[in-house]
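S.K.: coordinates only, sequence not included:
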């Protein structure tokens, strides 16, 4: 398993020399966003979610919880995050409490198949499906947790062709848990799981520009810390950036409406 880091809050406080509650939002944005584009990528998926106060969004693969907290602050909605890595869920919960958002944002250590609610107003995934072998089942299960007409936003890494990127990568240390697909295959997989496409955009050039800006210390304000929290983090990030630059990998952003039967994802055998 790739996501085995433990004691994340202690590590963050040691690296910053600051208690969690005293970290600035800019510092947090560089730590708790485990995807290309950081907080700016969340801003790019927000319009497609159509969220407002009184609604609840489902964050599938919530990691350290940065997107969930950002979306809650930006829209006033509630967010429920699920992730299969206990250490990440514990860290996300602690960071949410420190941010004063515990009444609005919550996390649980669970697989999407274990989520019991079926009335979410929206869902999103950010750099998640690369670890999922059964992508059809994955998106069917997400659909089964949404009300009819709910929105789904994706910000996902894809493989351009047959060439594989060098490991380790942010989502895989040895490639055994990496299941990359092409954007030409991913979009119809999502559509076939009960969704209708609103938008499908290649964000590779934008993501590369973000990585280049991140390499300039004055532009990041602590955002370069994330790789230091991960096992072999700097090399994983460097391999990711190189694969985007040489065209092996792409980043695609999608927005979809759930139009399929509500029970698609409830078949949890």
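M.R.: Great, that's in hand. Note that the structure is a prediction, hence the values are computed from the model and not measured. Numbering: from 1, shown residues only.
S.K.: contacts and neighbour counts: CA atoms only from here.
M.R.: Will do.
S.K.: Go through the lengthiest strand in the chain and flag the buried ones.
M.R.: Scanning the chain for the strand with the most residues, using DSSP state E, yields strand 146-159. Neighbour counts over strand 146-159 (16 or more other C-alpha atoms under 10 Å) mark 146-148, 150-159 as buried.
S.K.: do stretch 71-91 as well
M.R.: Quick answer for stretch 71-91 (16+ other C-alpha under 10 Å): 71-72, 76-91.
S.K.: Give me the subset of those lying in helices.
M.R.: Of the buried residues of stretch 71-91, the ones assigned to helices by DSSP state H are 71-72, 86-91.
S.K.: if we can go back for a sec, got the contact list for the helix or strand following the longest strand of the chain?
M.R.: With elements assigned by DSSP states H and E, the helix or strand that comes after strand 146-159 is helix 183-191. Residues from elsewhere that reach helix 183-191, judged by C-alpha atoms under 8 Å, 6 or more residues apart in numbering: 135-136, 139, 158-160, 197, 200, 252.
S.K.: Comparison target below:
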């Protein structure tokens, strides 16, 4: 493993995640054998604005049917399944956390998308794929945990075909100072490597990418997080735990969510979506 990768894995890893997820569905009155993508939506899109953000980014990158997509940092597979089911793409997911890969495969099989979506264990800094393999590389809330972003972006460019597109949805450093911890991507600053948006675009340019679209989604992100907290506060005290991101973030979920709201309100973090293109062949 690269430096910090063990700490990153420890931050996200959940023991017996597959069993935890299936038990949570049973407790919520859902038959785990007949799950749908609507059933999994609150759990499987582990990023700001959930499935809406995935759809917006897919539109921004002009995703086409039969595009071959690599989802780097694919988590438990929600975005990959959305791209396959709604945009008719073939998607490969790769993630540093083996437990996530197993859970992603299990959920994909249960919603019947295993013919379009596969997952494997691997690191974003040394992707297990040949050069120029993919039409689109997909990156949502991954660079936050990568210190060597220059190497990350060089590796993403390597596996993209000439003229291929990089779709990126990332959390950036804001002007308001260091973020409060814990947050969903880190319990402390040791594995949080935020850079300002202009530094992010510089690193992407240095790696050879050309910017095609860039959108600041900070305001929408804050509204979404506030809505999540309001819904959590309105749940009856005796209600069963929800089948949602709490299964991935653990017992500190409320604190992590509240800290993200504070960080957004105090301009300690910003959120961006963008599309960049790899250079065409000479």
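M.R.: All right, it came through fine. Quantities reported herein were computed from a predicted structural model and do not represent experimental measurements.
S.K.: which residues of the stretch 1-150 of the second structure fall in helices?
M.R.: 5-12, 17-27, 37-44, 50-60, 78-87, 98-110, 149-159 (DSSP state H, counting those that start in this stretch).
S.K.: For those helices, give me CSV that also has distance to residue 242 of the second structure.
M.R.: Putting the helices of the stretch 1-150 of the second structure into CSV (distance: least, C-alpha to C-alpha, whole Å) gives the following:
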stretch, distance to residue 242 of the second structure
helix 5-12, 19
helix 17-27, 8
helix 37-44, 9
helix 50-60, 16
helix 78-87, 17
helix 98-110, 17
helix 149-159, 35
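S.K.: Between those helices, which one is closest to residue 262 of the second structure.
M.R.: Nearest of those to residue 262 of the second structure, taken as C-alpha to C-alpha: helix 50-60 at 19.2 Å.
S.K.: post-alignment, the closest one versus the first structure, mean distance?
M.R.: Superposed on the first structure, helix 50-60 of the second structure shows a mean distance of 0.8 Å to its aligned residues (mean C-alpha distance after the TM-score superposition for the first structure).
S.K.: which secondary structure elements does that helix contact?
M.R.: helix 37-44, helix 78-87, strand 160-173, strand 269-277 (3 or more C-alpha pairs under 8 Å, 6 or more residues apart in numbering; DSSP states H and E).
S.K.: between these, which gets nearest to residue 140 of the second structure?
M.R.: strand 160-173 (4.6 Å).
S.K.: can you list contacts of the closest one?
M.R.: 57-58, 61, 131-144, 156, 194-197, 200, 268-281.
S.K.: Check the offset of it from the chain's centre.
M.R.: 13 Å (C-alpha atoms, centre = their mean, to the nearest Å).
S.K.: Would you check the span in the first structure matched by it?
M.R.: Under TM-score structural alignment, the match for strand 160-173 of the second structure in the first structure covers residues 146-159.
S.K.: Look up the average distance of that stretch to its aligned counterpart in the second structure.
M.R.: Looks like 0.5 Å for stretch 146-159 of the first structure (mean C-alpha distance after the TM-score superposition for the first structure).
S.K.: Checking the corresponding residue of the second structure for residue 197 of the first structure next. Helix, strand or coil?
M.R.: For residue 197 of the first structure, the aligned position in the second structure is residue 211, judged by TM-score structural alignment. Per DSSP: H, G, I helix; E, B strand; the rest coil, the local secondary structure of residue 211 of the second structure is strand.
S.K.: what's near enough to touch the closest residue to residue 211 of the second structure other than its chain neighbours?
M.R.: Once flanking residues are discounted, residue 211 of the second structure sits nearest to residue 276: 4.4 Å by C-alpha to C-alpha, 6 or more residues apart in numbering. Residue 276 of the second structure makes contacts with 165-167, 209-213, as judged by C-alpha under 8 Å, 6+ apart.
S.K.: Restricted to buried residues, select the contacts of strand 160-173 of the second structure in PyMOL.
M.R.: The buried residues among the contacts of strand 160-173 of the second structure can be selected in PyMOL (16+ other C-alpha under 10 Å) with this line:
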select buried, resi 57+58+61+133+134+135+136+137+138+139+140+141+142+143+144+156+194+195+196+197+200+268+269+270+271+272+273+274+275+276+277+278+279
